[in-house]
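Predicted model and sequence below, questions to follow.
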Amino acid sequence: MMPLVIGIDIGTSGARAVAMRPDFSIAGHAAVPLDRFGSDGRAPTAWWQAVKTVLTELLSGIDRTAVRAIAVDGTSGTLLPVDAAGRPLAEPLMYNDKVDDDDILAAIARTAPAASAAHGATSGLAKALRFQHLPDIAAVLHQADWIAGNFSGRFDVSDENNALKTGYDVEARRWPE
């Protein structure tokens, strides 16, 4: 049996999944539109339903016992505040939403390194700071981190690609001072 890896992408229009072999050939793929799960593309429940559905469709056409790993990607810069159990606490701020709080933007401008992706009204850091005063908040997650957390039960991890927009320095591989 040849091992498979699955890649899942959740975007503004839907969810896509692909299963690949080690030689990069495709063993299967599936896609579902997000509007199949409601008219609100911002709804985390719609994201999760889309992911579960696309994964079910993909797995129906491949040998699920061959799957060794799953990777998740989402709209970069879409952030969701959650409690310790991963339950959403507010409507997410999507990748293209702007934070119009001048104090937040000024604080970022003063402290983030000049080359950081944390600058700007649509940055992940600005969005995270916008959510910081919510009661019961345990984390502010990127869309892909929340989806991955639903698989693993862990809502306290991210990857360098997602963390980049909240100020993580990928060259130094650490958070700046």
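That came through fine.

all contacts plus neighbour counts: C-alpha atoms, from now on.
Will do.

Let me know whether Met81 touches Val140 as I believe.
If you look again at residue 81, you'll see it is Pro, not Met. Yes - under the contact definition of CA atoms under 8 Å, Pro81 touches Val140, with a separation of 4.2 Å.

which helices and strands does the helix ranked longest in the chain pack with?
Among the elements of type helix in the chain, defined by DSSP state H, the one spanning the most residues is helix 44-59. Contacts defined by 3 or more CA pairs under 8 Å, 6 or more residues apart in numbering; DSSP states H and E place helix 44-59 against strand 4-10, strand 14-20, strand 26-33.

now the longest one against helix 44-59, angle please.
Interaxial angle of strand 26-33 relative to helix 44-59 (axes from the mean of the first three to the mean of the last three CA atoms, to 10 degrees): 150 degrees.

which SS class is Ala69?
strand (DSSP: H, G, I helix; E, B strand; the rest coil).

Just give me the neighbour total for it.
Under the neighbour criterion other CA atoms under 10 Å, Ala69 is assigned a count of 11.

now Ser152
Neighbours around Ser152, by other CA under 10 Å: 9.

so how far is Trp146 from it?
With distances taken as CA to CA, to the nearest Å, Ser152 is found 10 Å from Trp146.

Included below, for side-by-side comparison, is a second structure:
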Amino acid sequence: MHHNHFSFEEDTMTIEQPAKNAPDVVHTAITRLLSKARVPTDQGEHVARFLLSWWNSDEWGGFSPLTLRSVDTALAEAMLTILTHVSHRGGYPDDYGYNQEFAQLCRQWIHLRGESEAEEQKKMRLVATVMHVERRNRELAKIYGPRRKIDLRGMPPPKPLNSP
């Protein structure tokens, strides 16, 4: 008997093999989303971001639930089907047999790839440090007046450290 939805209680998959006996509706959802993600439109980009976040969220960024409002209902339902299935069974796209398709999707949308979280945090710390120094310099300027700038034009270059 074919159902329009699937029940996790009826499915006896293990977490180690999430794709084994995956319901057809899951493969249909993945196929529908892959097809849409190949099209360079706004919806295609939203779908690509969703799929690539499943593939590797550290490199491609996470998935915002608000994306579901940025795509048509059929695409949102396909996303929810995958999210529901993966939340119960785990696995990545290659566990479901879509390694080639996702590798192609990565190449197509490489410009969307985000920086790693560590690189992003490093940049944010640097920005915070610069902002702190600038704020401190403004406060010091109020107390001591503006810094005097030394005019180095016409000065000879410094001697190397090892010179006699």
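Received the coordinates, thanks. The structure displayed is predicted, hence computed values, not measured ones.

Let me see the TM-score of these two.
TM-score of the superposed chains, computed with TM-score structural alignment, normalised by the length of the second structure, equals 0.26; 81 aligned residues with a CA RMSD of 5.7 Å.

picking that back up, are there residues contacting both of Pro81 and Val140 of the first structure? Which ones?
Shared contacts of Pro81 of the first structure and Val140, defined by CA atoms under 8 Å, 6 or more residues apart in numbering, comprise Ala128, Phe131.

Was I right to think Ala17 of the first structure contacts Lys52?
No - the pair formed by Ala17 of the first structure and Lys52 falls short of the contact definition of CA under 8 Å, at 10.3 Å.

the more surrounded of the two?
Comparing Ala17 of the first structure with Lys52 by neighbour count (other CA under 10 Å), the higher total belongs to Ala17, at 24 against 15.

Report the contact partners of that one.
Taking CA under 8 Å, 6+ apart as the contact definition, Ala17 of the first structure lies against Ile6, Gly7, Ile8, Asp9, His29, Ala30, Ala31, Val54, Leu55, Leu58.

rerun at 10 Å
Contacts for Ala17 of the first structure (CA atoms under 10 Å, 6 or more residues apart in numbering) come out as 6-10, 28-32, 51, 54-59, 70-72.

Could you pick out the buried ones from the residues you listed?
Burial by neighbour count, judged by 16 or more other CA atoms under 10 Å, picks out 6-10, 28-32, 51, 54-55, 57-59, 72 from the contacts of Ala17 of the first structure.

Show me what the strand or helix carrying Ala141 of the second structure is packed up against.
Element membership of Ala141 of the second structure, judged by DSSP states H and E, is helix 117-144. For helix 117-144 of the second structure, the packing partners by 3 or more CA pairs under 10 Å, 6 or more residues apart in numbering; DSSP states H and E come out as helix 42-60.

about what we covered before: hey, what's the angle from the longest helix of the first structure to strand 14-20? Just curious.
Taking the same axes, to 10 degrees, one finds that helix 44-59 of the first structure is oriented at 30 degrees with respect to strand 14-20.

Could you say which helix or strand holds Asp145 of the first structure?
Mapping Asp145 of the first structure onto the secondary structure by DSSP H and E places it in helix 143-152.

Return the set of buried residues in the following helix or strand past that helix.
Using DSSP H and E, the next helix or strand after helix 143-152 of the first structure towards the C-terminus is helix 160-163. Within helix 160-163 of the first structure, the residues scored as buried using 16+ other CA under 10 Å are Asn162, Ala163.

Who are the packing partners of helix 160-163 of the first structure?
Contact partners of helix 160-163 of the first structure among helices and strands, from 3+ CA pairs under 10 Å, 6+ apart: helix 124-131, strand 139-142, helix 143-152.

Including distance to Ala163 of the first structure, could these go into a markdown table?
Listed next are these as a markdown table, based on distance: least, CA to CA, whole Å:
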| stretch | distance to Ala163 of the first structure |
| --- | --- |
| helix 124-131 | 8 |
| strand 139-142 | 8 |
| helix 143-152 | 10 |
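
Most tightly packed of these?
Mean neighbour counts were taken over these using mean count of other CA atoms under 10 Å, and the top value, a mean of 26, falls to strand 139-142.

which other helices and strands contact that one?
Contact analysis of strand 139-142 of the first structure by 3+ CA pairs under 10 Å, 6+ apart lists strand 79-82, helix 124-131, helix 143-152, helix 160-163 as its packing neighbours.
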